[in-house]
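*Asks:* Whatever this is, show me its structure:
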Amino acid sequence: MQVSFACTDHGLKAPRNGEHSKQNATSPNTTSQARARFRTVALIARSLGSFTHRYHHNLKESTAKLTGMKYRNLGKSGLRVSCLGLGTWVTFGGQISDEVAEQLMTIAYESGVNLFDTAEVYAGGKAEIILGNIIRKKCWRRSSLVITTKLYWGGKAETERGLNRKHIIEGLRGSLQRMQLEYVDVVFANRPDSNTPMEEIVRAMTHVINQGMAMYWGTSRWSAMEIMEAYSVARQFNLIPPVCEQAEYHFFQREKVETQLPELYHKIGVGVVSWSPLACGIITGKYDNGVPESSRASMKPYQWLKEKIMSEDGRKQQAKLKDLAHIAEKLGCTLPQLAIAWCLRNEGVSSVLLGSSNASQLTENLGAIQVIPKMTAGIATEVDHILGNRPHSKRDYHH
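*Replies:* Below is the predicted model:
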């Protein structure tokens, strides 16, 4: 709140006829009274300003000044998102209770996170319901949040999946109903749909934006060629192009984000929202002596993860993680914090989505913000040397 007052010594009260000489006789008193009033007004204005500041602080608003969170543009759009976001994959409506979900969202929001990502398929739509319930219960201002969801798998019927115009419109309506929201900030087309012409996808996404159901649209798990095709179609027919791609990115998955997407970022402004920075928990270090019974990899639906960890490649990855842990120790951080900060060193990465199942894990991961300034070129080179998987971009071949 900004309060301004214009006060002058002689303009507070206009003299009536016949009072001019009387006022002159007492002008020192009048002047001092005017100055007193001015000081009073100034004090009121100052107190209003400080009250407003304290009010915002008590609300623990998502501001960089109060939380230390860093904000970046989503691709080259004007939308500012926290460089760390909270994903609801696996957790909301899955492994954790609604109470823990609320605790996680509260910790994230009060730490400056404004980006919350979900999808119509997560827990059969329950993740969206829980997300919406928490937002309403906490009474957070909708304008302070960036809510994103993904469309593709909506139901069992043939017409309840895919990226055809019908499902994009109906699917997004369903997501909005479950979240009790009027709009989402970004709607993602989750995986390309070979059954639907690209023009139909882009036109449907443009329609939901024009109808106020979404602010922007993006892609998820698309190739650079498919994203470029969507951009070309948008330009050809004067439609709205995607602003970002959701892509897996971590120590052991680098090719796409480091070689293909930077070119799209510089040419057409498509940024990256990356997910799985800890490679489904592999990078936490908890699997260095096998698979603990309480871990995700021990559960039946994650048999593939257990097999991946126990494979020869998995054992080699664990050996590399032990070496990377020494770098983390040198920087005064944990291995997960190093891994997340490493993802954020990439200029094209707008935000990294965190997937936590408990408060201490989320708090630790959010601490990666403090590690970003320590991610020097020298540290990045050390990490590359240990990993031995740095992809070669076109620029590397030119040198």
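*Asks:* going forward, measure contacts between C-alpha atoms and count neighbours the same way
*Replies:* Noted.
*Asks:* Now do the same contact list for Ala204.
*Replies:* Applying C-alpha atoms under 8 Å, 6 or more residues apart in numbering to Ala204 gives the contacts Asn164, Arg165, Ile168, Ile169.
*Asks:* with those residues in mind, which one is nearest to Trp89?
*Replies:* Lowest distance from Trp89 to these (C-alpha to C-alpha) belongs to Ile168, with 20.2 Å.
*Asks:* Could you say whether the closest one sits in a helix, a strand or coil?
*Replies:* helix (DSSP: H, G, I helix; E, B strand; the rest coil).
*Asks:* With Ser350 instead?
*Replies:* Under the three-state scheme (three-state DSSP), Ser350 adopts strand.
*Asks:* Most neighbours among the contacts of Ala204, which one?
*Replies:* Ile168 (26 neighbours; other C-alpha atoms under 10 Å).
*Asks:* Was I right to think that residue contacts Thr149?
*Replies:* No - counting by C-alpha atoms under 8 Å, Ile168 does not reach Thr149; the two are 11.6 Å apart.
*Asks:* for comparison, sequence B:
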Amino acid sequence: MKYRYLGNSGLKITEIVYGNWLTHGSQVENEAATACVRAALDAGITSFDTADVYANTVAEEVLGEALKGERRASLEIFTKVYWPTGPKGPNDCGLSRKHIMESIDGSLQRLQTDYVDLYQAHRFDTETPLEETMQAFADVVRAGKALYIGVSEWTADQIRAGHELARDLGIQLISSQPQYSMLWRVIESEVVPTCEELGVSQIVWSPIAQGVLTGKYVPGEDLPEGSRATDTKGGADMIKRFMNDDVLGRVQKLKPIAEGLDLSMAQLAVAWVLQNKNLAAAIIGASRPEQVTENVKASGVEIPADAMRAIDEALGDVVVSDPAMTAQNGPQKRPV
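*Replies:* Below you'll find the predicted structure:
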């Protein structure tokens, strides 16, 4: 397992991070979830990503229990705050000082730790002054409850403004967590150049496009039983933008490229995002331990330039690259 520095900091994280969105506490039983975490540890992963909203706080509990007994200093644990949690009252979401201060304590309790290595704003809060948000994050850091801060799905302008305030407050905003894959490249033209300038790294989610880039969804065929596309708890909604014959047909053209590199389709997808030098890590999830074991093999893979060109040619115009999609996919107001 390879390590990379996270932003302009001295913190190293594994270039493949284990994340438990949409699985732990909802889709996968606790025993299976723990087995996946153990597989990640066995594969050399020491960096783990979660959020308070995942399974309405249960995912943090499952991760905390699964990591119990591990040497804390040998792990890098990330969590996030913004989306509604608990009874979802008017102050149970957003990035107000009240919600941040209450949420970090809840996350630490569920994760069974005194601090997280990275505390991330899960979205931009249009209803809270950014100064209030960043001051609250600064106080969390100074209290020793988080070591660094990051953001998720913020635009380039939002990242720049947050980074400036963090610097003025004497804390480090070192990461951005956007969606990024062969099919979804909206960060490349604005977010990545801004982050390179500021010393901020990407920790990307959905590098396999919620499973689409495994090639298991074939045009004209029934959906695989138990797959993300059949999940009525949220998975099907997340994947539907890719579930059309044009996209799925193009993805099938990646198979000979993967075979030529002696990689599975999933390994190719994870290795592809890691070619971006602004990336610190790609987040992988799993419902079975063997998925972790296979996907970590993408660590350290160098894809030749001719194969990178072949991937672009195979996917053609189904790739989404409009930078405006980051803002469009962000909440315009708090959900509660």
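*Asks:* Turn the contacts of Ala204 of structure 1 into JSON lines, columns for distance to Pro28 of structure 1.
*Replies:* Formatted as JSON lines, the contacts of Ala204 of structure 1 follow (distance: C-alpha to C-alpha, whole Å):
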{"residue": "Asn164", "distance to Pro28 of structure 1": "80"}
{"residue": "Arg165", "distance to Pro28 of structure 1": "78"}
{"residue": "Ile168", "distance to Pro28 of structure 1": "75"}
{"residue": "Ile169", "distance to Pro28 of structure 1": "73"}
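*Asks:* so where do the helices sit in the stretch 1-150 of structure 1?
*Replies:* With DSSP state H, counting those that start in this stretch as the criterion, the stretch 1-150 of structure 1 has helices at 20-25, 27-59, 64-67, 98-110, 126-138.
*Asks:* still on that earlier bit, of the contacts of Ala204 of structure 1, which is the nearest to Glu382 of structure 1?
*Replies:* Using C-alpha to C-alpha, the contacts of Ala204 of structure 1 come closest to Glu382 of structure 1 at Ile168, 44.6 Å.
*Asks:* That closest one maps to what in structure 2?
*Replies:* Counting by TM-score structural alignment, Ile168 of structure 1 corresponds to Ile100 in structure 2.
*Asks:* Can you give me the buried ones in stretch 233-246 of structure 2?
*Replies:* Neighbour counts over stretch 233-246 of structure 2 (16 or more other C-alpha atoms under 10 Å) mark Gly235, Ala236, Ile239, Phe242 as buried.
*Asks:* Stretch 223-235 of structure 2 now?
*Replies:* Buried residues in stretch 223-235 of structure 2, counting neighbours by 16+ other C-alpha under 10 Å, are found at Arg228, Ala229, Asp231, Gly235.
*Asks:* Which ones among these lie within helices?
*Replies:* In this view, those that belong to helices under DSSP state H are Gly235.
*Asks:* As JSON lines, the buried residues of stretch 223-235 of structure 2 with distance to Ala209 of structure 2 would be great.
*Replies:* Formatted as JSON lines, the buried residues of stretch 223-235 of structure 2 follow (distance: C-alpha to C-alpha, whole Å):
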{"residue": "Arg228", "distance to Ala209 of structure 2": "11"}
{"residue": "Ala229", "distance to Ala209 of structure 2": "11"}
{"residue": "Asp231", "distance to Ala209 of structure 2": "15"}
{"residue": "Gly235", "distance to Ala209 of structure 2": "11"}
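*Asks:* which of the buried residues of stretch 223-235 of structure 2 lies closest to Asp322 of structure 2?
*Replies:* Gly235 (23.4 Å).
*Asks:* Where do the helices of the stretch 51-200 of structure 2 begin and end?
*Replies:* Using DSSP H, counting those that start in this stretch, helices in the stretch 51-200 of structure 2 cover 58-66, 97-111, 130-142, 156-168, 191-198.
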